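1. Based on what follows, work out the 3D shape:
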Amino acid sequence: MSSNDIVVLGRLAEAYGIQGWIRLHPFGDDPLGWRRIPVWYLGREGGPWREAELHGLKAHGDGLVVSFVGIADRTAAEGLKGQLIGVPREALPETGDGEFYWADLLGLAVVNEEGALLGKVAALIETGANDVLQVVNDAGEERLLPFVDAVVLEVDKPAGVIRVAWGCDW
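-> Here you go, the predicted model:
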């Protein structure tokens, strides 16, 4: 499976316990809903993806832990630390109005109310308060725009544009 077919959902962190569980840092809302997806893919940034059959996913404290078939002890779980988890796009549920998968926003042009191109979305950052668009222009200059209604006026995925209330000199 190629990287273009996979939507990244999160990153695996440190091992939890001695029975192969590992902490999961999700990159989206409702990660417990991902239990309905039986096969996940594991991989590193830019590397190949491999199938991993989900054994369990549960809330634990203020986070999540996950286990995979064939990962039965702490040592095996430690070997997964830092890997990305993803699933094929067709395995994901449809988004509602005003909802987007981060992967769908990457590469979109960001244009302000005056029609000036501010750059393209290079990444999204989760801050806790709200998500932030990392926008980079052709000169390599970076802007960080909060992904909130007061700033993001419209996301037009078919046109490949995000319209924002943001000045060129901000």
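
2. C-alpha only now, for contacts and for neighbours.
-> Fine.

3. where do the helices sit along this structure?
-> Remark: helices assigned in the chain by DSSP state H are 74-78, 102-105.

4. now the other sequence, so there's something to compare against:
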Amino acid sequence: MSERDSGSSGRAKATSRAKTSDQAPFGAFVRKPVEKSEGKAKADVVPVASGAAEMRPETAESWPADVVEVGKIVDAYGLKGWVKVAAHADAGHGGDALLSAKRWWLMQGHERRSTPSLQAKTHSDSVVAQLGGVADRDVALAMRGTRIYISRSEFPALEADEFYWVDLLGLDVVNVAGVHLGKVADMIDNGAHSVLRIEYPATDKSGKPVTGERLIPFVGVFVKTVDQTAGLITVDWEADY
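-> As a prediction, the model looks like this:
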């Protein structure tokens, strides 16, 4: 099944359901819904060697170019320094990047830091994690509001024909006749499937330049191909729709 065939939004399968958040500047990075197998638990992240389990300060220069915001620390969890995270996507729908990434990049106000994720697991509707350099509840509480980023290179691999939202943003969109319809500016989840929000240059009634908008459902009947290498999405959609 292709992203187009499933209808999702973070993992944008052209038809899948995703959980989004107003806090996600890059669009949700969730994957298509998958069947949850009973009794199959998410494995914790492999513990990091003790010598590497430290938080370190970062700068704009040391910050990876490919990081994507994936959640926010909202509270402490327990007494031993674990943190509770509100993820921008459900685990199993792309939010599992929080479970598998070895290093989390953190921004609190204007302060940048990074830390190894020693353990991370799902708990109810959130993710809880033990981070390097966070040894007690007081330190964990002081981290509330910290935004979490993960390197795109650490996102879990997808199945063929599935895409993360962040990889679709900025792609050119043309129809099957070769007419350029604009660029993907955002992805929307309407509850049934994902929708491409496309922007293109236009003019208003007075001839003033404005930004036009097209909304195209990310489903197989409309989305024909997604070529990330060429930066191009081909759709069955007329320019005057």
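
5. Now do the same contact list for the residue sitting nearest the centre point of the first structure.
-> In the first structure, the C-alpha nearest the mean C-alpha coordinate belongs to residue 27, at 4.0 Å (Cα atoms, centre = their mean). For residue 27 of the first structure, the contact set (Cα atoms under 8 Å, 6 or more residues apart in numbering) comprises 8, 9, 10, 11, 126.

6. so, if you compare the residues you listed, which one comes nearest to residue 97 of the first structure?
-> residue 9 (19.8 Å; Cα to Cα).

7. That closest one contacts residue 87, correct?
-> Yes: between residue 9 of the first structure and residue 87 there is a contact at 7.4 Å, judged by Cα atoms under 8 Å.

8. what's the burial count for residue 7 of the first structure?
-> Neighbours of residue 7 of the first structure under the rule other Cα atoms under 10 Å: 20.

9. let me fix that: residue 158 of the first structure
-> Going by other Cα under 10 Å, the residues that sit close to residue 158 of the first structure add up to 7.

10. Provide a list of residues in contact with residue 88 of the first structure.
-> Neighbours of residue 88 of the first structure in contact, by Cα under 8 Å, 6+ apart: 5, 6, 7.

11. Centre of the chain to whichever strand in the second structure runs longest, how far?
-> In the second structure, assigned by DSSP state E, the strand with the most residues is strand 111-123. Mean-position distance between strand 111-123 of the second structure and its chain equals 16 Å (Cα atoms, centre = their mean, to the nearest Å).

12. And that strand against the first structure, how far off on average?
-> Here the mean offset of strand 111-123 of the second structure against the first structure after fitting is 3.1 Å, by mean Cα distance after the TM-score superposition for the first structure.

13. Put together TSV for the contacts of residue 27 of the first structure, with distance to residue 83 of the first structure and neighbour count on each row.
-> Shown next, in TSV, are the contacts of residue 27 of the first structure (distance: Cα to Cα, whole Å; neighbours: other Cα atoms under 10 Å):
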residue	distance to residue 83 of the first structure	neighbour count
8	10	24
9	11	22
10	9	18
11	6	20
126	18	14
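
14. ok, these vs residue 78 of the first structure, which is closest?
-> Looking across the contacts of residue 27 of the first structure and measuring by Cα to Cα, the closest to residue 78 of the first structure is residue 11, at 13.0 Å.

15. Now do the same for that closest one: its match in the second structure.
-> Alignment note (TM-score structural alignment): residue 11 of the first structure maps to residue 71 of the second structure.

16. my guess is its match contacts residue 88, does it?
-> Yes: using Cα under 8 Å, residue 71 of the second structure is in contact with residue 88, at 5.1 Å.

17. what number of residues lie near residue 65 of the second structure?
-> Neighbours around residue 65 of the second structure, by other Cα under 10 Å: 10.
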